[in-house]
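K.L.:
Predicted model follows, preceded by the sequence.
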Amino acid sequence: MIFLLLLGVPAALGHLYLWRRLVVDTTLPRTLGRRIGGMAVVGAFAMLMSALVVTRRVPPEYGKFFAWPGFVWLAVLFYLAIALGIAEIPRRILLKRATLVPAAAGSVGIEPVEVVPDPSRRLFISRSVAIGSGIAAGSVVGYGMTQALGAPQLLTVPVTLDKLQTSLSGFRIAVVSDIHLGPLLGRSHTERIVRMINEQEADLVAIVGDLVDGTVAELGEAAAPLRDLVSKQGSFFVTGNHEYFSGHEPWLRELDKLGVNPLRNEGLTVAGGIELVGVNDVTGRAYDDGPDFDRAFTGRDRNNPVVLLSHQPVQVGEASSRGVDLQLSGHTHGGQMVPFNFVVPLQQPGVAGLSKVDDTWLYVSRGAGFWGPPVRVGAPPDITMIELRTAG
């Protein structure tokens, strides 16, 4: 209910704004066009709310019929509202000039020029703005869909760790997050990710949360290709917030069967000189399964560099206080759609890429999937090869 209010109320206001600009301003009162336009806006709102509600209550094979049109429309709505908002000032200036035009002066003597409203010019300006905004929004969303549905970018990011043994310089960790299997992304999505990772011959694979948006019964087959992941030191997983919405315990058991090792507030030594630690997502606190750094760091050799897997970057504060050398995270999607990349820093210390918090390196993946609209603008999906290097 809270989720629907948080998204449903802004969506309703957005549709009301679109109704004013795309229907009322571009049609004459009591005409068929205005009635059809009004019904179209109401139908679009219903389609969006169906995507938010129905997809949570039916299997993905049926939910996709609601998810595709509803979530694509959500992206169009968002960018259409932005385009219309940007056009608001020039629109008002042009409308002010078009409201009054000279009328014919009298033929005898010199008389004051009468001015009268010109509704045809007002309609022309409003329709031109509506068409231009629609083309702009459609173009942005179309581009964003090619980014979201295309292959993730393959990035290589070198990270220098002071405590890394010389023999381990060049150790490569494949980092992938936010795969988001669900009604819009299925088995073929997983197969492509697995193929791309395996081609890199990584030393270790780290999946840092938000693998799924659905239960094991619904998405187990979509996740099955993860059993084909190949790396020298194994594949590891930590929970994201969406695992808790999808039934985290069954998923952790399923991943274990697939050979992807869950790290639940625990760690181990890999390659004879790297402490790999994983903590649960902060959302787990509401499910009696929250992060426990004390437990996770028990028994770790502090002479070795510590690499922490944590879904949300926000946990880097705790990580830094415990001497973590590198934290690998996701969750932000890099903002997914501009301008959300400017909003993420209000909640998280990193949006995407490599940064440093005190003495801890923080790497945030933009993720390999998407949530909601199948659209990415300014934040293409990625799979990252972290290459550890010794200092000097």
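P.N.:
Looks like it arrived, so ask away. Residues are numbered from 1 along each chain as shown.

K.L.:
contacts, neighbours, all on C-alpha from now
P.N.:
Noted.

K.L.:
where along the stretch 51-200 of the chain do the helices fall?
P.N.:
60-86, 88-99, 119-149, 187-199 (DSSP state H, counting those that start in this stretch).

K.L.:
Now tabulate those in TSV and tack on distance to Trp371 and mean neighbour count.
P.N.:
Converted to TSV, the helices of the stretch 51-200 of the chain look like this (distance: least, Cα to Cα, whole Å; neighbours: other Cα atoms under 10 Å):
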stretch	distance to Trp371	mean neighbour count
helix 60-86	9	20
helix 88-99	30	14
helix 119-149	10	18
helix 187-199	14	17
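
K.L.:
for those, which one sits closest to Gly350?
P.N.:
Evaluated over these, closeness to Gly350 peaks at helix 119-149, with 20.8 Å, by Cα to Cα.

K.L.:
Pull the distance from that closest one to the chain's centre.
P.N.:
23 Å (Cα atoms, centre = their mean, to the nearest Å).

K.L.:
Leu211 is in contact with His180, correct?
P.N.:
Yes - the pair His180 / Leu211 is scored as a contact, 4.9 Å apart, by Cα atoms under 8 Å.

K.L.:
More neighbours: which of the two?
P.N.:
Taking other Cα atoms under 10 Å, His180 and Leu211 do not tie; Leu211 has more neighbours (28 against 25).

K.L.:
show me what contacts that one?
P.N.:
Ser177, Asp178, Ile179, His180, Leu181, Gly240, His242, Glu243 (Cα atoms under 8 Å, 6 or more residues apart in numbering).

K.L.:
What distance do you get for the last one to Gly209?
P.N.:
Pointing back at Glu243 there. The gap separating Glu243 from Gly209 is 7 Å, by Cα to Cα, to the nearest Å.

K.L.:
Could you do the third one as well?
P.N.:
If you measure Ile179 against Gly209 using Cα to Cα, the figure is 8 Å.

K.L.:
What of the second one?
P.N.:
Here Asp178 is placed at a distance of 6 Å from Gly209 (Cα to Cα).

K.L.:
More neighbours: which of Glu243 and Gly209?
P.N.:
The neighbour count for Glu243 versus Gly209, taken as other Cα under 10 Å, is higher for Gly209 (28 against 25).

K.L.:
Do I have it right that the more buried one meets Asn241?
P.N.:
Yes - look at Gly209 against Asn241 with Cα under 8 Å: they come within range, at 7.5 Å.

K.L.:
Next one for the comparison:
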Amino acid sequence: MIIVLGLLALTVVTGLYWYLWRRLVRDTTTGPGWARRAGTALFVLGPILMFATLFAEVGHAPFLLQRTLAWPGFLWMALSLYLLLAVVAGEALRPLVTRLSKRLPFQSPALERPFRGAGLYSMCGYRRVGATSHDEAQPSPPTEAPLKQLTRTQSETRTTTPPLPSRRLFVSRVVGGAAATAATATVGLGTYGVLRGPRVKRVTVPLAKLPRAAHGYRIAVVSDIHLGPILGKGFAQHVVDTINATRPDLIAVVGDLVDGSVKNLGPAAAPLAQLSARHGAYFVTGNHEYFSGAAQWVEEVRRLGLHPLENARTELAHFDLAGVNDLAGESTGQGPDFERALADRDPARACVLLAHQPVQIHEAVRHHVDLQLSGHTHGGQLWPGNLIAAAANPTVAGLDRYGDTQLYVSRGAGAWGPPTRVWAPSDITVIELAAKQA
């Protein structure tokens, strides 16, 4: 069954790339010249690099190989998506471009004939005589001079004047060029947004059980940093500096910190030791930690000064802070345990829960949590990925309410796969708790 599904997926992907090649390469070139060869090579090597990158990450290939493949492979993945969307959109514009181009000169079968008009008279041995109203043609003895002169004139014209394109070629180049430009610009801007680093968002969340003394308490929430073959130590340092600049009372790192082992990414995560908050920094696992050695990473973040909450709770001065493992840990017996994290607590105290995936909100409601802080969705990361994320998660981004429990979902600080975000900007959120009786 898996083989059948794999072959079906390969067939679909191959068909889509053939469609892109046809529209962007074959239809915009006039023959097997260098442009068509270069375009064909791009549409062959690009997918090979993309799949090689995915297999290298999933198969835990040597980290140097992952880093070598990551940039071209993942960027091609993003570019392919937006080339496809742009070309499909171009199909709707193609009739309009064709209509607007009707006033422009184009090559036609009639214009490709070698002799027309007066040239035809000379070829057939006729000459014009008199300036009569009917301009009659009279026969004359053929000579070689006019034919030689005509041949020379045509040769010079063909040498100095480039041939006009056909209307179909012109329209294909306009639509294809616009699609390629739009896709490249979209990926370029989206990649710049990720490498620039996350922006700070500020959200006020009122909690009915929060005492007046805790009014204005600030929690810096960061998720989905995704340190890996592309985003490394410099990116981690930027995230840490951005968080520290908000001067939070508490820092919550809610999963998907890394895409790789402690051995490969320990140095990249080192700046986390500089996180500074009055009541410390706390960490819960995300699904990607379980692909990268969750137990080793829990020990590593503890060594860096963070406090892992593995299905655990700590009582702070004015509210309880709890954390549960990610759902991905269930396969190894390390999944979320809400009873262990939330049982036997004082129900009169406010409770803030750190849980990587928004779908864990239903258990949070059942355990009377006041606020759940999550990530995981990336806000969709690459539009229209938000539509897929919305189908799999109760909330994709922002603040929402489920019964008496509020849920805040961060879009995350980094990116998985392509280091690109489109209409889903990265963020670090400062949650300011508000006491209703303040």
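P.N.:
Received it, and whenever you're ready, just let me know what you need. Keep in mind the model is a prediction, meaning the values are calculated, not measured.

K.L.:
just to revisit the earlier point, hey, what's in contact with both of Gly209 and Asn241 of the first structure?
P.N.:
Joint contacts of Gly209 of the first structure and Asn241 (Cα under 8 Å, 6+ apart) are His311.

K.L.:
Spit out the residues that contact Asp178 and Gly209 of the first structure alike.
P.N.:
With contacts defined as Cα under 8 Å, 6+ apart, the residues shared by Asp178 of the first structure and Gly209 are Gly330, His331.

K.L.:
For burial, what's the neighbour tally of the alignment partner in the second structure of Gly43 of the first structure?
P.N.:
The alignment partner of Gly43 of the first structure in the second structure, by TM-score structural alignment, is Leu45. Residues lying near Leu45 of the second structure (other Cα under 10 Å) number 12.

K.L.:
how close does Leu45 of the second structure sit to Pro419 of the second structure?
P.N.:
Counting by Cα to Cα, the gap from Leu45 of the second structure to Pro419 of the second structure is 20 Å.

K.L.:
what's the answer for Tyr290 of the second structure, then?
P.N.:
With Cα to Cα as the criterion, Tyr290 of the second structure and Pro419 of the second structure are 21 Å apart.

K.L.:
same deal with Glu144 of the second structure?
P.N.:
70 Å.

K.L.:
what does Leu16 of the second structure give?
P.N.:
Taking Cα to Cα, one finds Leu16 of the second structure at 23 Å from Pro419 of the second structure.

K.L.:
So between these two, which is more surrounded?
P.N.:
Pro419 (23 against 14).

K.L.:
Spit out the contact partners of the equivalent of the more buried one over in the first structure.
P.N.:
Using TM-score structural alignment, the partner of Pro419 of the second structure in the first structure is Pro374. Counting by Cα under 8 Å, 6+ apart, Pro374 of the first structure touches Trp68, Phe71, Val72, Gly144, Met145, Ala148, Leu149, Leu184.

K.L.:
residues contacting the fourth one?
P.N.:
To tie it back to what came earlier, the one meant is Gly144 of the first structure. Pro374, Val375, Arg376, Val377.

K.L.:
so which of the residues you listed comes closest to Glu201 of the first structure?
P.N.:
Nearest to Glu201 of the first structure out of the contacts of Gly144 of the first structure is Arg376 (Cα to Cα; 27.8 Å).

K.L.:
Tell me which stretches of the stretch 151-300 of the second structure form strands.
P.N.:
Secondary structure of the stretch 151-300 of the second structure (DSSP state E, counting those that start in this stretch): strands at 199-207, 218-222, 250-254, 281-284.

K.L.:
Ok, which of those comes nearest Gly398 of the second structure?
P.N.:
Taking the strands of the stretch 151-300 of the second structure one by one with Cα to Cα, strand 199-207 is closest: 8.9 Å.

K.L.:
Okay, buried residues for the closest one please.
P.N.:
Arg199, Val200, Val205, Pro206, Leu207 (16 or more other Cα atoms under 10 Å).

K.L.:
Format those as a markdown table; extra columns: distance to Tyr126 of the second structure.
P.N.:
Formatted as a markdown table, those follow (distance: Cα to Cα, whole Å):
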| residue | distance to Tyr126 of the second structure |
| --- | --- |
| Arg199 | 81 |
| Val200 | 85 |
| Val205 | 95 |
| Pro206 | 98 |
| Leu207 | 100 |
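
K.L.:
Grab the most central residue of the second structure for me.
P.N.:
Nearest to the mean C-alpha position of the second structure, counting by Cα atoms, centre = their mean, stands Leu382 at 3.7 Å.

K.L.:
is it true that it touches Pro425?
P.N.:
No - Leu382 of the second structure lies out of contact with Pro425 (Cα under 8 Å); the separation is 9.8 Å.

K.L.:
Tell me which residue of the first structure lines up with Ala245 of the second structure.
P.N.:
Match for Ala245 of the second structure (TM-score structural alignment): Glu199.

K.L.:
Quickly note the distance from its match to Ala136 of the first structure.
P.N.:
On the measure of Cα to Cα, Glu199 of the first structure and Ala136 of the first structure end up 38 Å apart.

K.L.:
Let me see the contact set for Ala343 of the second structure.
P.N.:
By Cα under 8 Å, 6+ apart, no residues touch Ala343 of the second structure.

K.L.:
That one -> the first structure?
P.N.:
Alignment note (TM-score structural alignment): Ala343 of the second structure maps to Thr298 of the first structure.

K.L.:
still on that earlier bit, and the residue nearest to the centre of the second structure, how close does it get to Val262 of the second structure?
P.N.:
28 Å.

K.L.:
Repeat that for Val324 of the second structure.
P.N.:
For Val324 of the second structure relative to Val262 of the second structure (Cα to Cα), the value is 22 Å.

K.L.:
if you count what's nearby, which of those two comes out ahead?
P.N.:
Val324 (30 against 18).

K.L.:
which residue lines up with the more buried one in the first structure?
P.N.:
In the first structure, Val324 of the second structure lands on Val279 (TM-score structural alignment).
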